[in-house]
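Participant: pasting the structure only:
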């Protein structure tokens, strides 16, 4: 396995071709780091990368989110398809706009309090134990209520989305391949989410209900529902 370190980042940058720039200068100004699919299993101290705004670490073996508290300018974080079971240590990322955590082992969406810049949250296809479903910490939902606009919760065995009623700014909800069954629950959700214009419910049991789509569109005139 490989640890993401400053030395590793510097080596990848091929600084030999930049004779006029020192390693320290390069690390201080770098804005994008891409170490996807590199067998990374841990993130070490990258505090010199003060201007980092986009970090690609998907398709690795990371089990814990660490050493990102320095990255106060980070806006996009890609951690899909790792081994993460807990959302943690992100509280200082006040500028974070997009967070990608699909394909991990996360059972509860939590630890996102204070991230008032977060606009997109992608937590699809968590590798959960058989019979379990993805849950939401009320504190995190309350914290995201006024800001989150896109939420992807596909393929997580979810059978109830009424907890999401608090997300008043949500305009896109992707909930494909879940266990949503009751039209009435979705009607209640739409009564609360007045800004929602896209809801993807493909391959949910509710799709087999007669005229379910018509009933939901009647509740929200601006809504487009994918069958």
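Facilitator: Done, it's in. Computed from a predicted model, the values in this text were never measured in an experiment.
Participant: hey, let's count contacts and neighbours off CA atoms from now on
Facilitator: OK.
Participant: List the contacts of the top helix by length along the chain.
Facilitator: Criterion DSSP state H: the longest helix present in the chain is helix 183-192. Helix 183-192 has contacts (C-alpha atoms under 8 Å, 6 or more residues apart in numbering) with 160-162, 164-166, 168, 196, 206, 209, 212, 215-216, 219-220.
Participant: Recalculate using a threshold of 7 Å.
Facilitator: Residues outside helix 183-192 that contact it (C-alpha atoms under 7 Å, 6 or more residues apart in numbering): 162, 165, 168, 206, 212, 216, 219, 220.
Participant: Just say helix, strand or coil for the fourth one.
Facilitator: Local secondary structure at residue 206 is given as helix here, using DSSP: H, G, I helix; E, B strand; the rest coil.
Participant: Could you pull up the residues touching it?
Facilitator: Contacts of residue 206 by C-alpha under 7 Å, 6+ apart are 180, 181, 182, 183.
Participant: which of those count as buried?
Facilitator: With neighbours counted using 16 or more other C-alpha atoms under 10 Å, these contain these buried positions: 180, 181, 183.
Participant: ok so, going back, how far is the longest helix of the chain from where the chain is centred?
Facilitator: 24 Å (C-alpha atoms, centre = their mean, to the nearest Å).
Participant: Comparison target below:
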């Protein structure tokens, strides 16, 4: 097993050619360390390298992020294409601005709670178990929401992005080769990101839906590049004006419908029977015949006739 140790660093550096300083002095001054593609499987105690700012460990066999607590000055960490399954042990890296973890076996984006300065996060192309997707811990997303500007989550079977809504400082989102298909969801989330300039959703189901480009162009007012194609500002303004006009016409039509229902409450759901000609009647008499007034009967006369009829 190859371990990254101070002795390995010493043997691989140009320190042996220098006689002006000791190994300890050299390691204390070291700011950049590149051990990519060296079959590294583990990281040993490197605490003497306290001024380290950039660490390249990509294309190795590392399975765990460990022994980096000393690196409080680290700003760039490159650990893509390893065997890492959990994002952990990064809480001391308060100055970290760029984190590269693509091509590992991570299933949950977590462990970022203390990275308040993180500007770039790359977790594309994780080797996920069959049928699983990359998910996001809400606490980590909330913690980096005020700083993160570039996020790469491509090729991770992601089918929704609601959990990313707090990332209102994003300027670049790379989310190609996923399973995103709900255009309404995408419009809702992206419309809240007022600084988004570059967006890549190519090779998602949503990419093939009608009006896909038009809808996202109007939803993202600051977008300059969608799926590798620049957005013409004149075209965007035309689409925005067209959408506003369409919504205004729809609103006017709805208002007319409502007003019509108020003015004619019988228009919907109620139909009067056909009216038949009615003969003229007096308030108390029988229907008139040939225009003559009807004959009025007094109640006392009706009553008397009834009595006489009974006697007869």
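Facilitator: The structure has been received and is ready for your questions. Since this is a predicted model, take the numbers as computed values, not measurements.
Participant: picking that back up, to what extent does the longest helix of structure 1 diverge from structure 2 after superposition?
Facilitator: Compared with structure 2 after fitting, helix 183-192 of structure 1 deviates on average by 0.9 Å (mean C-alpha distance after the TM-score superposition for structure 1).
Participant: ok, and for that helix, which residues are buried?
Facilitator: 183, 186, 187, 189, 190, 192.
Participant: Present these as CSV; the columns should include distance to residue 25 of structure 1.
Facilitator: CSV is the format used below for the buried residues of helix 183-192 of structure 1 (distance: C-alpha to C-alpha, whole Å):
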residue, distance to residue 25 of structure 1
183, 57
186, 53
187, 55
189, 50
190, 51
192, 50
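Participant: Could you double-check that residue 3 of structure 2 sits in contact with residue 41?
Facilitator: Yes: when contacts are counted by C-alpha atoms under 7 Å, residue 3 of structure 2 is listed as touching residue 41 (6.0 Å).
Participant: Was I right to think residue 67 of structure 1 contacts residue 49?
Facilitator: No: Residue 67 of structure 1 lies out of contact with residue 49 (C-alpha under 7 Å); the separation is 11.5 Å.
Participant: Compare the two (neighbour count), which wins?
Facilitator: residue 49 (22 against 15; other C-alpha atoms under 10 Å).
Participant: what residues does stretch 146-163 of structure 1 touch?
Facilitator: Outside stretch 146-163 of structure 1, the residues that reach it (C-alpha under 7 Å, 6+ apart) are 116-126, 133-134, 167-181, 185, 189.
Participant: now that stretch, how far from the chain's geometric center?
Facilitator: For stretch 146-163 of structure 1, the distance to the chain centre is 11 Å (C-alpha atoms, centre = their mean).
Participant: Span of that stretch from start to end?
Facilitator: 15 Å (C-alpha to C-alpha, to the nearest Å).
Participant: all strands of structure 1, in order?
Facilitator: In structure 1, the strands defined using DSSP state E lie at 2-4, 32-34, 40-43, 54-56, 76-78, 98-100, 108-109, 120-122, 135-136, 150-152, 172-174, 198-200, 224-226.
Participant: Which among these is found nearest to residue 18 of structure 1?
Facilitator: strand 32-34 (17.5 Å; C-alpha to C-alpha).
Participant: how far away is the nearest residue to residue 33 of structure 1 once chain neighbours are set aside from residue 17 of structure 1?
Facilitator: Spatial nearest neighbour of residue 33 of structure 1, excluding adjacent residues (C-alpha to C-alpha, 6 or more residues apart in numbering): residue 55 at 5.0 Å. From residue 55 of structure 1 over to residue 17 of structure 1 the distance is 23 Å, taken as C-alpha to C-alpha.
Participant: neighbour-wise, which of those two wins?
Facilitator: residue 55 (19 against 8).
Participant: I figured that one hits residue 32, correct?
Facilitator: Yes: using C-alpha under 7 Å, residue 55 of structure 1 is in contact with residue 32, at 6.0 Å.
Participant: Tell me how far residue 41 of structure 2 lies from residue 59 of structure 2.
Facilitator: Taking C-alpha to C-alpha, one finds residue 41 of structure 2 at 10 Å from residue 59 of structure 2.
Participant: Between the two, which is the more surrounded one?
Facilitator: When residue 41 of structure 2 and residue 59 are compared for neighbours, residue 59 comes out ahead with 20 against 17, by other C-alpha under 10 Å.
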